[in-house]
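**Student:** Have a look; sequence and predicted model below, questions after that.
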Amino acid sequence: MLAIIGGSGLTQLSTLEIVRREVVRTPYGEPSGALTFGELCGRPVVFLARHGYGHTIPPHLVNYRANIWALKQARADAVVSVASVGGIRADFAPGTLLIPDQIIDYTWGRKSTFFEGGDQAVHHVDFTHPYDESLRQRLLQAGKQAGEAVFDGGVYAATQGPRLETAAEINRFERDGADVVGMTGMPEAVLARELELPYAAVNVVVNFAAGRASSEHGIHFDSIEPILQESMVRVRNLLDHLCRV
C-alpha cells in the first residue's frame, strides 16, 4: 500500500475514493491527523496531511516520528512526500516539479531518530542516497505517462522554519550545492529509512528563494497561492499515474 504525505496545498486528495479514516496512536505521540484510507485508480492508498487537515502545525512542530511510525503501522510499503519549496537554481522557476535525489539538513532540535539509547542499541543507517531510487524512477515514469514535465534530481536544503530564509542564507545554501529549499524534508526521510520504508519526494517550486529573481527584494506571498493550486492539480495527475506504474 502506498502512503502519501501531503504538504502545503495538498491537505486532501480529491481523486481518492475514501474508504475510512482512522485515528492512530503511536509510542511517539499522535500523528498530524487521522489516516485516510482509500483507493487511487483502484490501488490502496493511505493519506496523511503533514501539517494537519486544517494546516495548523508548523514545520518545526510536526511529529515526524509519529507520522512515519503510523504509516508503517498501517502497513504502507512506500512513502511519497509532497512538499512546496523555494527555487534556488535559476531554472527552477515557480511551477517547476522535481524529484530530488539529495538532501542537506540544516534543521536542529527535531526528534530525528527512533533509536535514542537507553535500552536500545545504537543504530546507524546508511544515508548516502536519502531517497529510494526505485521509487524515484516510478515517479519520473508516472510524470511521463501523465504528460507532466518533471525534473530528475536536485538537492533539497531542509531548514528549520517556520520563518523563510534570508538572502545571505540562500547564498550559503547555493554555495553548499542546494537547488531548492524547504522545511519538512528532514527528519522525515531518515525516519523512513530507519523503518526500512522506501521514501521519495515530489517538490513543487512555488516561489524563487529569497534574493533570487522575482524574490530579489522579498517574497510575494500573494503570488504563491495561485501557483500552488495550479501545481497541485499537476501533482494529483502525477500521483494518479503513479498508481498505474
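**Tutor:** Cool, the structure landed. Residues are numbered from 1 along each chain as shown.

**Student:** From now on I want contacts and neighbour counts done on CA atoms only, so please keep to that.
**Tutor:** OK.

**Student:** Check the gap between the most centrally placed residue in the chain and residue 139 for me.
**Tutor:** Taking Cα atoms, centre = their mean, the centroid of the chain lies closest to residue 81, which sits 3.4 Å from it. Using Cα to Cα, to the nearest Å, one obtains 11 Å as the distance from residue 81 to residue 139.

**Student:** likewise residue 239?
**Tutor:** For residue 239, the distance to residue 139 equals 8 Å [Cα to Cα].

**Student:** do the same with residue 65
**Tutor:** Between residue 65 and residue 139 the computed distance is 24 Å (Cα to Cα).

**Student:** Please identify which of those two sits among more neighbours.
**Tutor:** Ranked by neighbour count (other Cα atoms under 10 Å), residue 65 and residue 139 place residue 139 first, with 26 against 23.

**Student:** Enumerate every residue touching the more buried one.
**Tutor:** Contact analysis of residue 139 by Cα atoms under 8 Å, 6 or more residues apart in numbering lists 99, 238-239, 242.

**Student:** what about versus this one:
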Amino acid sequence: MTVYAIIGGTGLTQLEGLTISAALNVDTPYGAPSAPLLRGDYAGREVLFVARHGHPHRIPPHQVNYRANLWALKHSGAEAILAVNAVGGIHPAMGTGHFCVPDQVIDYTSGREHTYFAGELDHVTHVDFSYPYDARLRELLIAALAAEGCAYSGQGVYGCTQGPRLETVAEIVRMERDGCDIVGMTGMPEAVLARELELPYASLSLVVNPAAGKASGVITMAEIERALGDGMDQVKAVLARVLAA
C-alpha cells in the first residue's frame, strides 16, 4: 500500500486527526527539514507529514529548505506526495474558497536551490518535466473534491513567484497574459525536486485571496487568514478521502 506524504502549507502547520507514532529528526545532505517529520495514522492509512513553513509558521517561502524536505520524506519511506498550497486567484473562476488541482506550472522564482543535480557530478542529468504533476494523484484529488461538494477546477496553471511580498498589479497582468490561473510562492522547486526523486507529486491549491488587481482594494492578511480558516476543514476532508481511496 502506497505511503503518502502530506506537505502542509500556510494554514496547515499541523494535521488534526493525525495519530502520531513518531517524530523524526532526519539528517539530510542538504541541511535540516522545515520541521520534524511526523509519522502516523490518518484516515486509516500510514502517512508522513511535514509543515513546509515549520511549526509554528516561521519560514518564508524563499527560505524553505525544499531539498531537505523532499529528501527526508523520500528516505523516510514516502512513495507519493500530496502538497497543500495557499494561492491567489487570477482566472475569474478562481474566487476565494475555490480549489484548483493544477496541471501545469510556470516558475518565476530566482536564487532558490532548485535541483539535486548540482556540484561535483559524475554526469549531467536532465529530467522530463513536460507534465509536472502526477496524473493519478490529480485524478484522486479531483474525485475527492467532487465527492466533498467543493468548488474546484480540475486543471490550471500555477505561477510560482519568489515572495515573501505579494505581487504587483502589473505582475499579475503579465502572469495572466502568460496563462497563469493561480499564483503562489511554494509550488517550485518542490514539484521538480519530487520529480528528480521519482516521487509522484500533486498539489491541492486553495484560493485564499484574489490576486493583485482582481478585486477592489488591497489584499489584507486578515482576509487571507479568514479564507484559510474556512477552507482547512475541506482540505482535511479531501485528503482523508484520497487516503481512504
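**Tutor:** Done, it's in. Bear in mind that the values here come from a model prediction, so they are computed numbers and not experimental data.

**Student:** circling back to that earlier point, counterpart of the residue nearest to the centre of structure 1 over in structure 2?
**Tutor:** Aligned counterpart of residue 81 of structure 1 in structure 2: residue 83 (TM-score structural alignment).

**Student:** Then its match would be within a strand, right?
**Tutor:** Yes - per DSSP: H, G, I helix; E, B strand; the rest coil, residue 83 of structure 2 lies within a strand segment.

**Student:** residues in contact with it?
**Tutor:** If you count contacts by Cα under 8 Å, 6+ apart, residue 83 of structure 2 has them with 6-9, 201-204.

**Student:** The residues you listed in strands, which ones?
**Tutor:** Here DSSP state E is the test, and the contacts of residue 83 of structure 2 give 6-8, 201-204 as lying in strands.

**Student:** Can you name the two of these that sit furthest apart?
**Tutor:** 8 and 201 (13.4 Å; Cα to Cα).

**Student:** So these two - more neighbours on which side?
**Tutor:** residue 201 (25 against 21).

**Student:** Am I right that that one is in contact with residue 131?
**Tutor:** No - in this structure, residue 201 of structure 2 is not within contact of residue 131 by Cα atoms under 8 Å, at 10.8 Å.

**Student:** how about the strands in structure 2?
**Tutor:** Under DSSP E, structure 2 gives strands at 4-8, 19-24, 37-42, 45-51, 80-89, 99-100, 104-107, 152-153, 157-160, 182-184, 201-210.

**Student:** how big is the offset of the last one relative to structure 1?
**Tutor:** Compared with structure 1 after fitting, strand 201-210 of structure 2 deviates on average by 0.3 Å (mean Cα distance after the TM-score superposition for structure 1).

**Student:** Over to the first one?
**Tutor:** With mean Cα distance after the TM-score superposition for structure 1, strand 4-8 of structure 2 departs from structure 1 by a mean of 0.3 Å once superposed.

**Student:** Any buried residues in that strand, and which?
**Tutor:** With burial defined by 16 or more other Cα atoms under 10 Å, the residues of strand 4-8 of structure 2 counted as buried are 4-8.

**Student:** How about the third one?
**Tutor:** For strand 37-42 of structure 2, the neighbour count (16+ other Cα under 10 Å) marks 37-40, 42 as buried.

**Student:** packing partners for the longest helix seen in structure 2?
**Tutor:** Counting by DSSP state H, the longest helix found in structure 2 is helix 221-244. Contacts defined by 3 or more Cα pairs under 8 Å, 6 or more residues apart in numbering; DSSP states H and E place helix 221-244 of structure 2 against helix 135-147, strand 201-210.

**Student:** Reformat the ones you listed as JSON lines; add distance to residue 165 of structure 2.
**Tutor:** Output for those, formatted as JSON lines (distance: least, Cα to Cα, whole Å):
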{"stretch": "helix 135-147", "distance to residue 165 of structure 2": "29"}
{"stretch": "strand 201-210", "distance to residue 165 of structure 2": "14"}
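
**Student:** hey, which of the ones you listed is tucked in deepest?
**Tutor:** Mean neighbour count (mean count of other Cα atoms under 10 Å) peaks for strand 201-210 among these, with a mean of 26.

**Student:** so what does that one touch, helix or strand wise?
**Tutor:** By 3+ Cα pairs under 8 Å, 6+ apart, strand 201-210 of structure 2 packs against strand 80-89, strand 99-100, helix 135-147, helix 190-196, helix 221-244.

**Student:** The third one vs structure 1, mean deviation?
**Tutor:** Using mean Cα distance after the TM-score superposition for structure 1, helix 135-147 of structure 2 ends up 1.2 Å from its aligned counterpart in structure 1, as a mean over the superposed pairs.

**Student:** Find me the equivalent region of that helix in structure 1.
**Tutor:** Under TM-score structural alignment, the match for helix 135-147 of structure 2 in structure 1 covers residues 133-145.

**Student:** Give the equivalent position in structure 2 for residue 97 of structure 1.
**Tutor:** Matched by TM-score structural alignment, residue 97 of structure 1 corresponds to residue 99 in structure 2.

**Student:** Contact partners for that match?
**Tutor:** 150-153, 204-207.

**Student:** Roughly how far does the closest residue to residue 198 of structure 1 other than its chain neighbours sit from residue 219 of structure 1?
**Tutor:** Nearest non-adjacent residue to residue 198 of structure 1, counting by Cα to Cα, 6 or more residues apart in numbering: residue 78, 4.8 Å away. Separation of residue 78 of structure 1 from residue 219 of structure 1 (Cα to Cα) stands at 34 Å.

**Student:** Between the contacts of residue 139 of structure 1, which sits nearest residue 191 of structure 1?
**Tutor:** For the contacts of residue 139 of structure 1, the residue nearest residue 191 of structure 1 by Cα to Cα is residue 99; the value is 18.9 Å.

**Student:** ok, the equivalent of residue 170 of structure 2 over in structure 1 - contacts?
**Tutor:** The alignment partner of residue 170 of structure 2 in structure 1, by TM-score structural alignment, is residue 168. For residue 168 of structure 1, no contacting residues are found, by Cα under 8 Å, 6+ apart.
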